[in-house]
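Peer 1: I would like the atomic coordinates for the input below:
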Amino acid sequence: MNRKIPFQKIFWIGLMLFSMFFGAGNLIFAPFLGVQAAGNTPLALFGFLCTSVVVPILAIVILAKFKDGRSMLETISKPLAIVFMSLVYLLIGPCIAIPRTATTSFEMFEWLIAPTALNRMLFALVFFAASFFVALHPNKLKDVLGKVMSPILLVLVGVVCVGSLVQPDAVSQIVVHYDQNPFGTGFVEGYQTMDILAAFCFGSIMVMNIKNEGVEHKKAIHAVLVRAAIIAGVLLAGVYSLLAFSGMLRSETLLAATNGAQVLSMLAEQLFGGFGQVINALIFLIACFNVCTGLLSCVSEYFHELVPRWSYRTWLIVFTVAGIVVSCFGLDVILSLSAPILNFLCPVAILFLVYGIFKKSDSQA
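Peer 2: Purely as a prediction, here's the structure:
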């Protein structure tokens, strides 16, 4: 069976990929960039988009001809593929990205829930339980993340961003962190979204959902994956730009914020009062839930293939529990640990992608 997928279904697959990329890091870095860069935002944003959109989407396209990052790296060395990909999966999985989704979304509910250790644990339990049950069916992520959660998320983000664009306040004259080399600084900040590394891991889940639509031939799967990646890239670039310029246009009143989560919280409250806190909390909750679910699926699928004697469900339980435990350390600890590791791994990943551009897959050789 190998039927042509209509554009509408490709669009839903593209939305699914967008939702898997667009999570905690994506939300907190772009608006903070706008506040800190102020008048230098356009150049800083350009650098940020290079490593948070262009390279990850190119990675999806490059890796599509191999299926995923592990398959490409095995053309260099199987031990290298296992070591590098296992490290990447652990970083975007239980060590950094998965727990970051819970900690970030919890901080958005601190106006409603007291930030105690017990409440943090209870929130993580509910959050990860919901992600676990959706991730139990990885071939259905398109229906949950693409058709339901992503449209809601885009509408909510649009409400906040459009509100700040039509009601600008004042652009700060103070440039923080982006005064000397805004493009280069934005370029490095894009690493923090972890999307370059995530792109190495999303291939198998994407292929699974495409095959679920009746597409089996490798070339046809590649064609669908490329179009879905372009859709996701356009959406990512548009939302990042809206978030960054929203922060820039009200940067003078947002300088007290110490991270992007606070920027969005303050921005929503300025525009919509108390109701803004509800909007902001929902934005973070949905975005983080989408990414957590997608990452749990990808990481569990990878380690199930690596160690098949443990079922997908068993690995899913392991990484869900690990995510709960690590999330209890809090957002600041997770972010402080992630920066130096990502600043090393992301350039290495880019070098592997350059290799992938010139290396032919088995079917092309």
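
Peer 1: alpha carbons only for contacts and neighbour counts from here, please
Peer 2: Fine.

Peer 1: how about the helices of the stretch 1-150 of the chain, start to end?
Peer 2: For the stretch 1-150 of the chain, the helices defined by DSSP state H, counting those that start in this stretch cover 7-21, 24-37, 41-49, 55-64, 69-73, 78-90, 97-107, 117-135, 141, 150-166.

Peer 1: take the ones you listed and lay them out in a markdown table including distance to residue 244 and mean neighbour count.
Peer 2: Below are the helices of the stretch 1-150 of the chain laid out as a markdown table (distance: least, C-alpha to C-alpha, whole Å; neighbours: other C-alpha atoms under 10 Å):
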| stretch | distance to residue 244 | mean neighbour count |
| --- | --- | --- |
| helix 7-21 | 17 | 24 |
| helix 24-37 | 4 | 28 |
| helix 41-49 | 7 | 24 |
| helix 55-64 | 19 | 25 |
| helix 69-73 | 30 | 23 |
| helix 78-90 | 28 | 17 |
| helix 97-107 | 18 | 27 |
| helix 117-135 | 28 | 18 |
| helix 141 | 29 | 26 |
| helix 150-166 | 9 | 17 |
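
Peer 1: I'd like the structure of this one too, to check against the first:
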Amino acid sequence: MNKPKQTLVVAFTLFSLFFGAGNLILPPYLGVQAGANWHWVALGFALTAVVIPILGILAHAKLQGSMFDFAKKVSPLFSTIYCALLYGIAVFLAAPRTASVTHELAVAPFFNTATFITSCIYFGTVFLFVINRSRLLSLIGKYLTPLIVIILFIIIGLGVLRGSAEMVLTPVSTPFSLITLGVFEGYQTFDAIAGVVVGAVIVLSLKTYDVGNFQTKKQLISQAGFLAGFGLFVIYAGLIICGYLLQNRIPDNASRTEVLISLSQLTLGKIGATFLSVLVALACFTTAVGIITGASDYVSGLYRDSRKAYILTAIIASLIGVVVGSFKVGFIITIALPVLMFIYPITIVLILLHVLPQKFASALVFKAVVLITFLFSIPDFLKFIVPIGSLQGIINSIPLATQNLGWVLPALLVFLLLNFRNFTTKAISNQS
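Peer 2: Down below sits the predicted model:
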């Protein structure tokens, strides 16, 4: 396979592994909520659903190691705990949600079957793909992703042509609040988590291909990451615009899934449900494959790349998917929110530190910034568990905490102070 073709296949694979349940149902809903100010929510959504995930891919291109290597600069113990949490969230929440969305949007409109039956068939098929991981890039990158992209462009194109850009007042009006709305919804895509999980999958998958040395792989993964990121942004922006243009024809107070269903029907007519079913099934399926493959790779690596450990992990993860995937999408999203508010900030910080030049990201910087991020994200996590009134004083005292971003400024301040300290120490040392 020549290099341009390799890059394109990997880019398609990355796009498909990222583009799952949340990536479909969230953008149109944001467009409906933001109205004429859709560009602000698109910016916020792009930050957490495009920029951060692709930076995660670039970090893996730089490391070309396992998930354990991704966090071990803080400490080996932290990395072990972090990997267990990350893969736990991915296997217990992210992957099952894809089955739940598939049932509600692709199966239930046509067949009166139980969600458990859908989950069994769904994860049985996912398992077959996972145990044939040597063909993962080819199957997903060459065949499944192009079909997903074609259907998406048809829906977006027709939505733009048939929509009317009427000014509609929305309850959220200021640019900053709209950006933070987009950022918060971007959390629900799980894509920052997917960035570090999928990045590890791609690195290991490329070992089965004749790609070349470390630098060649780095260049290939980086270029594919940028291409996938551009594709994701175009699709997200298109879906958000469609939500805005068609909002006056979508029922009031429609849920995220109801907005997507309405969008498909308004753009594709009677066959909209069929096209949407195919799109949802493919998009969710490829994401589930990526998640379970990543978890199986990680556990296998703990046991010297044991094939038995890989298959056993894939079986357990698929069985968990069958059980949790039988619940409704709304329930899974509700359960996921506090967990995401806890793990997402730490993941974002790790990604950003890895893509920076090493002179700005020493081991001390990693330790201190991650610790501060963890401490200042605790209120964001707790507000979904305990009564908000008991936390109001703390939240009001932390800048941006009311927007669920209380960790941002403290982490940035610690990062700048430590690097200033390192710079002045080196300057004094050079003078002496």
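
Peer 1: tell me which of the helices of the stretch 1-150 of the first structure lies nearest to residue 309 of the first structure.
Peer 2: helix 78-90 (17.0 Å; C-alpha to C-alpha).

Peer 1: what range in the second structure does that closest one sit on?
Peer 2: With TM-score structural alignment applied, helix 78-90 of the first structure matches the range 76-88 in the second structure.

Peer 1: just checking, residue 207 of the first structure touches residue 68?
Peer 2: No. Using C-alpha atoms under 8 Å, residue 207 of the first structure is not in contact with residue 68; the gap is 9.2 Å.

Peer 1: for residue 231 of the first structure, find the nearest of the helices of the stretch 1-150 of the first structure.
Peer 2: Residue 231 of the first structure lies closest, by C-alpha to C-alpha, to one member of these: helix 7-21, at 5.3 Å.

Peer 1: in the second structure, which residue range corresponds to the closest one?
Peer 2: Counting by TM-score structural alignment, helix 7-21 of the first structure lines up with residues 4-18 of the second structure.

Peer 1: from residue 112 of the first structure, how far out is the spatially closest residue to residue 109 of the first structure that is not a sequence neighbour?
Peer 2: Sequence neighbours aside, residue 281 is the residue nearest to residue 109 of the first structure in space, at 6.0 Å (criterion: C-alpha to C-alpha, 6 or more residues apart in numbering). From residue 281 of the first structure across to residue 112 of the first structure, the span is 10 Å (C-alpha to C-alpha, to the nearest Å).

Peer 1: in the stretch 201-350 of the second structure, which spans are helices?
Peer 2: Applying DSSP H, counting those that start in this stretch to the stretch 201-350 of the second structure gives helices spanning 214-245, 256-268, 272-302, 307-324, 329-355.

Peer 1: would you mind finding the most buried of those helices?
Peer 2: Ranked by mean neighbour count, those are led by helix 272-302 with a mean of 24 (mean count of other C-alpha atoms under 10 Å).

Peer 1: by contact count, what packs against that one?
Peer 2: Here helix 272-302 of the second structure touches helix 3-18, helix 21-34, helix 95-102, helix 115-131, helix 145-162, helix 191-205, helix 256-268, helix 307-324, going by 3 or more C-alpha pairs under 8 Å, 6 or more residues apart in numbering; DSSP states H and E.

Peer 1: what range in the first structure matches it?
Peer 2: Residue span in the first structure matched to helix 272-302 of the second structure, by TM-score structural alignment: 276-306.
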